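S.K.: sequence first, then the predicted structure:
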Amino acid sequence: MSVILAIESSCDETSVAVCNNGKITANVIANQTIHQNYGGVIPELASRVHQQNIIPVVQQALIDANVSKKDINAVAFTRGPGLLGALLVGVSFAKSFALALDLPLIAVNHMHAHILAHFIEDPKPTFPFLCLTVSGGHTQIVIVRDFDQMEIIGETMDDAAGEAFDKTAKILNLPYPGGPLIDKHAKNGNPLAYTFPVPQIKNFDYSFSGFKTAILYFIRDKVKENPNFIEENLDDICASVQHSIVNILLIKLKKAALEYGIKDIAIAGGVSANSGLRATLQEEAKKLGWNVFIPAFEYCTDNAAMIAIAGHYKFMKNDFVGQDVAPASRMEF
């Protein structure tokens, strides 16, 4: 029996969740709209807003879960990776809360939590399974053998897929956050209107730096020919870019699934909310006989529910840390 309070503050969402015996009973997320004015997350501003949000978000989570502080058995928190200042707010609060109530602390790797989000609701994958984890900062193919046994077999050599979406949006003068807007426009466009190069990277690794440059030069040259090119062709551009990124992701995922003989395939991370990726993955599943697992939208982007479920499995193994634990902007997987 366990009631775990979980805190997520790795970037610009202040989130707190409660996990009661493996079931999420609260998942409160406070977004930071201030960054829209700057076209991206400003780390110092993110830290300050986390400080403003953390106490009321914790209070709301306890109310939603219908529990009090005395019911909590452990405190889980995102240790990293993420923005150091943002992490510091969450880690410091978790340590203080735990110290005041004499509770054990559970440190969670943010990327592990994205993968374990698949165990919040049914259906759940069975071990071993492959997980394509795609976000603004990470792109990885992971073999998941158990709740605490994960191995990266492929990852980006430079930029992440989520960054490719966001930078493309910026080139197209779309407001921040731009990734969801590309997805929205892509639904009305022709995915084969324009073609972009597929990076030729060995094994199961990815690269998106050259892809981003190709899009930049493509838009630059087209705008020289027609200053209204973006406005007149926005839907087709977005659809073509999204189609290309999804294709790049799936090429390596299919290769890994074939080589390792794994049929249970999952996606996780913020980009797993992309409708094009979801639809294409389901189409490939029908062709290849895969069992596909995709978290609910609320568990794709950064949230504390995934920290809570990861904390639940760590709690069952008494995997605790001391009060000397510190946030880590980068962590070993």
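M.R.: Yep, that arrived. Numbering: from 1, shown residues only.

S.K.: from here on, just use CA atoms for contacts and neighbour counts.
M.R.: Will do.

S.K.: where exactly do the helices run in the stretch 151-300 of the chain?
M.R.: Counting by DSSP state H, counting those that start in this stretch, the stretch 151-300 of the chain has helices at residues 161-171, 179-186, 209-225, 229-260, 275-288.

S.K.: report the buried residues of the first one.
M.R.: Right, the one you point to is helix 161-171. Counting neighbours by 16 or more other Cα atoms under 10 Å, one finds that the buried residues in helix 161-171 are 161-170.

S.K.: follow-up on the earlier one: winner for burial among the helices of the stretch 151-300 of the chain?
M.R.: When you average the neighbours per residue for each of the helices of the stretch 151-300 of the chain (mean count of other Cα atoms under 10 Å), helix 161-171 leads with a mean of 22.

S.K.: what angle do it and helix 209-225 make?
M.R.: 20 degrees (axes from the mean of the first three to the mean of the last three Cα atoms, to 10 degrees).

S.K.: report the contact partners of the residue of the chain positioned farthest from its centre.
M.R.: Computed with Cα atoms, centre = their mean, the residue of the chain farthest from its C-alpha average is Glu225, at 37.7 Å. Applying Cα atoms under 8 Å, 6 or more residues apart in numbering to Glu225 gives no contacts.

S.K.: I'd like to know how far it sits from Gly189.
M.R.: Plainly put, Glu225 is 21 Å away from Gly189 if you go by Cα to Cα, to the nearest Å.

S.K.: same question for Ile230.
M.R.: Taken as Cα to Cα, the span from Ile230 to Gly189 is 13 Å.

S.K.: which residues do the two both contact?
M.R.: With contacts defined as Cα under 8 Å, 6+ apart, the residues shared by Ile230 and Gly189 are Ile237.

S.K.: residue contacts, the residue nearest to Arg330 when sequence neighbours are not counted?
M.R.: Distances taken as Cα to Cα, 6 or more residues apart in numbering put Pro81 closest to Arg330, at 4.6 Å, once the chain neighbours are dropped. By Cα under 8 Å, 6+ apart, the residues touching Pro81 are 10, 109-111, 328-331.

S.K.: use this one as the comparison:
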Amino acid sequence: MLAAPGTNRVTYFLALETSCDETAAAVFTDELQVLSSVVASQTDLHARFGGVVPEIASRAHLRSLLPVVDDALARAHIGLKDIGCVAVHNTPGLVGALLVGVSAAKALAFGLGVPLIAVNHVASHIFACRLAAGRDIFPCVGLVVSGGHTALFRCDTALSMELLGGTRDDAAGEAFDKVAAILGLGFPGGPAVEREAAAGNPKAHDFPRSFIHDGRLEFSFSGLKTAVMYACHGQDVKRATPPGPGQKRADLAASFQSAVVDVLAMKCKQALRKTGLARLAVGGGVSANKPLRAALEAMCKKEGADLFIPPLSLCTDNAAMAALAVEKWKQGAFAPDDLDAEPNWL
């Protein structure tokens, strides 16, 4: 049953994540202690297609969700009867995938007679920094950089996010996936490009860095992707085949990665200066990129700002970051019985 905020009784939360291609469940307490976090990856299912196929993702969630929940409860050494609140990422994401998690969460909350809390997946990526830090990080500038989103926010509190600017076309993670496909590196593109880039020269190609000297806090990676394609194949792209292993491919990967990192670091610097804030919290799958982490560390050191980036396990999609639900629970902000999946948010 639910323990009221301020009492000595611990409340256990069960959280679900099915927004894209990771089926995840986690158990945490109202004191933000994560007792378990289980993620079932679908990478192998989507690799042959070079990207996430929504219908395949939804069906895989149906197969994996209950086993993942059972595993999360077992690792936390509690049973369903001990759960005092159920949380679920209901926005944004693939609508079919979200519906699996939302439907399961509603059924669990109803069956257990406990409250249901709807959590924003993007906001959770910022809150992952709070989890990792073990202390309050707000107010801060938040950067969410993933396969579906690249956006900057002013975050005055964990539940207050003002959009400062986002991408006008591809998200950074999407660009990594598309460039990986151009180079024949496979899926997922982020880790593949980073590995290939390690042997390349980041200055071999002078790729565009859109808006880097523009004061607007906006991003655009579509032109960069196109530039890589022409540098790789020339003008005859219809008959192009991916380059084989070698220095050319490594240089292309390194130069592309360098362009993305430069833009992200510059826009974060501009956001810090425009808001006057001295904290930067970065979340999302692309935040696992080592050159990006190094560039942001160097930038924040020069700007005199504190940088918060979660460990790799909290960068990619997971349910532990839905511990943001604790903040809503403290306010009694429970979801209605007719909670629905909302694929679009930004």
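M.R.: Good, I have the coordinates. Please read all numbers here as calculations on a predicted model, not as lab measurements.

S.K.: can you add distance to Ile309 of structure 1 and give the buried residues of helix 161-171 of structure 1 back as TSV?
M.R.: Listed next are those as TSV, based on distance: Cα to Cα, whole Å:
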residue	distance to Ile309 of structure 1
Ala161	26
Gly162	24
Glu163	27
Ala164	29
Phe165	29
Asp166	29
Lys167	32
Thr168	33
Ala169	33
Lys170	34
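
S.K.: surely Leu99 of structure 2 meets Ala107?
M.R.: No - using Cα atoms under 8 Å, Leu99 of structure 2 is not in contact with Ala107; the gap is 12.0 Å.

S.K.: any idea what Asp146 of structure 1 aligns with in structure 2?
M.R.: The equivalent of Asp146 of structure 1 in structure 2 is Thr157 (alignment by TM-score structural alignment).

S.K.: oh, that last question was meant for Leu87 of structure 1, not what I typed.
M.R.: So, by TM-score structural alignment, Leu87 of structure 1 is matched to Leu98.

S.K.: try Ala310 of structure 1
M.R.: When structure 2 is aligned by TM-score structural alignment, the residue opposite Ala310 of structure 1 is Leu324.

S.K.: am I right that that match is in a helix?
M.R.: Yes - assessed with DSSP: H, G, I helix; E, B strand; the rest coil, Leu324 of structure 2 lies in a helix.

S.K.: now it: how far from Val122 of structure 2?
M.R.: 11 Å.

S.K.: same question for Val10 of structure 2.
M.R.: In terms of Cα to Cα, Val10 of structure 2 sits 27 Å off from Val122 of structure 2.

S.K.: how close does the equivalent of Asn73 of structure 1 over in structure 2 sit to Asp136 of structure 2?
M.R.: Matched to structure 2 by TM-score structural alignment, Asn73 of structure 1 sits across from Gly84. From Gly84 of structure 2 across to Asp136 of structure 2, the span is 24 Å (Cα to Cα).

S.K.: between the two, which has more neighbouring residues?
M.R.: Neighbour comparison, Gly84 of structure 2 and Asp136: the larger count goes to Gly84, with 22 against 12 (by other Cα atoms under 10 Å).

S.K.: what's the following helix or strand after the helix or strand containing that one?
M.R.: Using DSSP states H and E, the element containing Gly84 of structure 2 is strand 83-91. Of the helices and strands lying after strand 83-91 of structure 2 in sequence (DSSP H and E), the nearest is helix 95-112.

S.K.: packing partners of that following helix?
M.R.: Helix 95-112 of structure 2 sits against strand 12-17, helix 54-76, strand 83-91, strand 116-120, with contacts defined as 3 or more Cα pairs under 8 Å, 6 or more residues apart in numbering; DSSP states H and E.

S.K.: including distance to Leu35 of structure 2, could those go into CSV?
M.R.: CSV is the format used below for those (distance: least, Cα to Cα, whole Å):
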stretch, distance to Leu35 of structure 2
strand 12-17, 9
helix 54-76, 5
strand 83-91, 12
strand 116-120, 19
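
S.K.: which one of those lies closest to Ser103 of structure 2?
M.R.: When these are compared by Cα to Cα, strand 83-91 sits nearest Ser103 of structure 2, at 9.6 Å.

S.K.: next, the mean deviation of the closest one compared to structure 1.
M.R.: Compared with structure 1 after the fit, strand 83-91 of structure 2 shows a mean deviation of 0.6 Å (mean Cα distance after the TM-score superposition for structure 1).

S.K.: how about that strand: buried residues?
M.R.: Under the neighbour-count criterion of 16+ other Cα under 10 Å, strand 83-91 of structure 2 has 83-91 buried.

S.K.: quick check: angle from that strand to helix 95-112?
M.R.: On the basis of the same axes, to 10 degrees, strand 83-91 of structure 2 is oriented at 160 degrees to helix 95-112.

S.K.: need the counterpart of Arg220 of structure 1 in structure 2.
M.R.: By TM-score structural alignment, Arg220 of structure 1 lines up with His233 in structure 2.
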